[in-house]
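A.B. asks: here is my input; please provide its structure:
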Amino acid sequence: MAVIAVTKERKSGETRVAATPETVKKLVAAGFELVVETGAGLGASIADADYEAAGAKIAKTAKDAIAKADVLFKVRAPEADEVKALKSGAYVVALLNAFNEKATVEALAKQGATAFAMEFVPRITRAQVMDALSSQANLAGYRAVIEGAEAYGKALPMMMTAAGTVAPAKVFIMGVGVAGLQAIATARRLGAVVTATDVRPATKEQVESLGAKFIAVEDEEFANAQTEGGYAKEMSAAYQAKQAELVSGHIAKQDIVITTALIPGRPAPKLVSAAQVASMKSGSVLVDLAIEQGGNVEGAKLGEVAVTKNGVKILGVPNLPARISADSSALYARNLLAFAELFKNKEGAFAPDLEDEILKASLVTHGGAVVHPSLKA
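C.D. replies: Alright, predicted model coming up:
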């Protein structure tokens, strides 16, 4: 029986956990043995007793949990002591942040671990249930609106009262991926007037279907601005200049701007300049969802709320899914549950087929080497 270990997340501010009682119960039923480090689920309001009731064993330390594990489930990349505790040939599954956590990736290879990055799971129909980037981005988009509304300090919907009318807030979403679409939907539910922009032409219909207005320079480059994998391409300087001119006047009128643009393996593109920030009204808010990759907003600071001279707040809050850890853990744990099914053969035995298209695409280290094409030196 293969053993899956789940340990506490040790990175600052990380409250999520890689398994829930629901997924533990299903993994046990599927033939796995689960070992959970004590306190691993506390940040997501899950007690050790809940894991035990679902069929897991509780280990006193991360080292104890990992010692005999065939598989280690994590939210973030494992810490150095966790890597050292892995037995050679053990499997590791996590949101490795492989482009930025290169030292950890190399340490996993040196340890002889077979590591998979959940961010590399391909966007194909069969892998949708394993798409951790989407499950977490969905919640991040929701939370971004909540954070923005709290910082804004005024009501979002129009309110007509005997004392007068409260005008609806104007919310502008820049980047319409999973996070952006959820931000649009959430802001609309809260009663704001919502507009959105993205370089991918396919998003126009999606934006309009949610009741928001789409804003973009719709030229030839715009028509070819999406990769086969569904990601946004980095746009030319000329296009960015035209787009900036179009949105500059729009940004100046907005109450809340939420930026979500990311390019895999690259610094986040700058979407909002200091001049555009300066054009906004005092009390306006920008929420930068790309802050952990450098940010989309000039002047955004990781982990801080920057207040400009003209009274505009720029929120550089990292890891928004961790602010709703119960739900984000539940969704991520289900992603891992589905991924774990790939480790079994037709007879139900633990025998991962590394030629499976999903495992192959997400494989980062194996046989003592870094094997993912995009990470090779």
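A.B. asks: drop to CA atoms for contacts and neighbour counts, all remaining ones
C.D. replies: Will do.
A.B. asks: and Val194, what does it touch?
C.D. replies: Residues near Val194 by CA atoms under 8 Å, 6 or more residues apart in numbering: 170-173, 184, 187-188, 211-213.
A.B. asks: just the element for it, please.
C.D. replies: Taking DSSP states H and E as the definition, one finds Val194 inside strand 193-197.
A.B. asks: so what secondary structure elements neighbour whatever helix or strand comes next after that strand?
C.D. replies: Per DSSP H and E, strand 193-197 leads on to helix 203-209 as the next helix or strand towards the C-terminus. With contacts defined as 3 or more CA pairs under 8 Å, 6 or more residues apart in numbering; DSSP states H and E, the secondary structure elements packing on helix 203-209 are helix 178-189, strand 213-214.
A.B. asks: figure out how far the strand holding Val194 is from the centre of its chain.
C.D. replies: A distance of 22 Å separates the centroid of the chain from that of strand 193-197, by CA atoms, centre = their mean, to the nearest Å.
A.B. asks: show me where the stretch 251-377 of the chain has its helices.
C.D. replies: With helices called from DSSP state H, counting those that start in this stretch, the stretch 251-377 of the chain shows them at 274-278, 325-340, 357-362.
A.B. asks: show me the strands in the stretch 101-250 of the chain, by range?
C.D. replies: Secondary structure of the stretch 101-250 of the chain (DSSP state E, counting those that start in this stretch): strands located at 114-117, 159-161, 164-166, 170-174, 193-197, 213-214.
A.B. asks: for the comparison step, fold the sequence that follows:
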Amino acid sequence: MNIGVRREIEPGERRVAATPESVVQLVATGLDVSVERGAGAAAGYPDGEYAKAGARLVDTLDIERCDVLTHVRPLDAGTVARLAPGTITVGLAAPAANLPVVAALRDAGITSFALELVPRLSRAQSMDALTSQALVAGYRCVLEAAMRLPRFFPLYMTAAGTIPPARVLVLGAGVAGLQAIATAKRLGARVSAYDVRAASADEVASMGATFISLDVDTADGAGGYATELAEDRAARQRELLRPHIEAADVVITTAAIPGKPAPRLVGSDMLRGMRSGSVVIDLAAESGGNVEGSVPGSDIPIPLDGDRGTITLVGMKDVASAMPYDASRLYAKNVSNLLALMTVDGEVVPDFTDEVVGGACLTHDGIVTHQPTLEAMSPSAGTLETGLLR
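C.D. replies: Prediction:
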């Protein structure tokens, strides 16, 4: 059974869906792997390493003949149109933002697996691409902030005087937020954090940061994610966060709600009370932004009140792709582990009664198998009676 690995076509995407390490794993399960030449070059994986791992190198991947197509970025409609009915695809799909492509996958008879949909179960952790890529993103956000902040992160006591540590505030304590906390702590900053989920206080404390308690009800959702706050509660949250934001040298926002635009945590008026030179990093800029005015891929100078200088608002874009070697290493293992779960005697044969396999499935046999996506495509569709849906 042929597994295809192609060069990513999205501009700026440097990751790859398979590395030489993951190819060894796939070949060991009896699968044939075809890798398009140059697929891993931008991530630091040369063609020769894929050949040594047992892959077959091809000048151009013939996706029409692939039994399984692996990918990083969501597929486009043009690619879907070239796939043969019954082809299996494995990769990120962003279904809520790509409903026309989901419809194309359904109509083409493609069995697609979206790594965003992998259930949050202990045995599925090795396949959880959202977690692996969030780890990379949280780390990278702190480095971006440190490079822009015109002062040190750590405390320095010198003969010329004492330099106090930078104060870093992290909003959102999921995987990305916790990694941002850990990285900022390693750099010597004084770190505080806030999240609407009840369990976050202990998690933040375990990283050595100070948890900020606000007089706002918690909002815990399914799978460990937060739920969306009503507007009155969100407004109160923003007002209570204001003094903490104004006291910070660096603010890093990482809050996200699956399938919905990023929650607005910081208004533009809240930024103007910060000190000159401060840096605000919005990791959620590509999904609507936690910070008002952030633009993906742009540094925006924000003038402060009273002619007190400026701060820098950074909208992050392609964050994991900025560290493609290790991001690909983690992502490729997510892909190969899911494929290994579905492989029997050298054939990928998904067992949809398995809650991991069924949960990660987006389309199969001409239907959309993920209920929230189905409802988003057709609100009147209701719930299908099938073991594939969740």
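A.B. asks: coming back round to it: go through the strand holding Val194 of the first structure and flag the buried ones.
C.D. replies: Of the residues in strand 193-197 of the first structure, 193-197 count as buried by neighbour count, 16 or more other CA atoms under 10 Å.
A.B. asks: tell me which of those residues is nearest to His250 of the first structure?
C.D. replies: Distance from His250 of the first structure was checked for each of the buried residues of strand 193-197 of the first structure by CA to CA. The minimum falls on Thr195, at 9.4 Å.
A.B. asks: now for that closest one: what does it line up with in the second structure?
C.D. replies: Aligned against the second structure by TM-score structural alignment, Thr195 of the first structure finds its counterpart in Ser192.
A.B. asks: residue in the second structure matching Val217 of the first structure?
C.D. replies: Under the alignment by TM-score structural alignment, Val217 of the first structure pairs with Leu214 in the second structure.
A.B. asks: where in the second structure does the lengthiest helix in the first structure fall?
C.D. replies: If each helix of the first structure is counted by residues according to DSSP state H, the longest one is helix 132-152. The alignment of helix 132-152 of the first structure onto the second structure (TM-score structural alignment) covers residues 129-149.
A.B. asks: residues contacting the matching stretch, please?
C.D. replies: Taking contacts as CA under 8 Å, 6+ apart, the residues outside stretch 129-149 of the second structure that touch it are 115-116, 152-153, 175-180, 183-184, 249-250, 252, 254, 277-281, 283, 316, 319-320, 322-323, 326-327, 330-331, 334.
A.B. asks: let's see 7 Å
C.D. replies: By CA atoms under 7 Å, 6 or more residues apart in numbering, the surrounding residues in contact with stretch 129-149 of the second structure are 115-116, 175-177, 179-180, 183-184, 250, 277-279, 281, 319-320, 327, 330-331, 334.
A.B. asks: what's the neighbour count on Gly138 of the second structure?
C.D. replies: Residue neighbour count, defined by other CA atoms under 10 Å, stands at 27 for Gly138 of the second structure.
A.B. asks: how close does Phe211 of the second structure get to Ser200 of the second structure?
C.D. replies: Phe211 of the second structure sits at a distance of 8 Å from Ser200 of the second structure (criterion: CA to CA, to the nearest Å).
A.B. asks: also Gly48 of the second structure?
C.D. replies: For Gly48 of the second structure, the distance to Ser200 of the second structure - CA to CA - is 45 Å.
A.B. asks: again with Gly161 of the second structure
C.D. replies: Gly161 of the second structure is 37 Å from Ser200 of the second structure, by CA to CA.
A.B. asks: more crowded one of those two?
C.D. replies: The neighbour comparison of Gly161 of the second structure against Ser200 (other CA under 10 Å) goes to Ser200, with 20 against 8.
A.B. asks: and the closest residue to the more buried one other than its chain neighbours, how far from Val319 of the second structure?
C.D. replies: Leaving out its chain neighbours, the residue that sits closest to Ser200 of the second structure by CA to CA, 6 or more residues apart in numbering is Ala173, at 6.3 Å. Using CA to CA, one obtains 18 Å as the distance from Ala173 of the second structure to Val319 of the second structure.
A.B. asks: ok, the two, which is more surrounded?
C.D. replies: Between Ala173 of the second structure and Val319, Ala173 has the larger neighbour count (other CA under 10 Å), namely 25 against 20.
A.B. asks: aligned partner of the more buried one in the first structure?
C.D. replies: Ala173 of the second structure maps onto Val176 of the first structure when the alignment is built from TM-score structural alignment.
A.B. asks: could you verify my assumption that that match touches Thr203?
C.D. replies: Yes - using CA atoms under 7 Å, Val176 of the first structure and Thr203 qualify as a contacting pair, with a distance of 6.5 Å.
A.B. asks: related to what we said a few turns ago, excluding its backbone neighbours, what's nearest the match of Thr195 of the first structure?
C.D. replies: Taking CA to CA, 6+ apart as the measure, Ser192 of the second structure lies nearest to Thr210, with 4.4 Å between them; neighbours along the chain are not counted.
A.B. asks: try Phe211 of the second structure
C.D. replies: Distances taken as CA to CA, 6+ apart place Ala193 nearest to Phe211 of the second structure, at 5.1 Å, with adjacent residues excluded.
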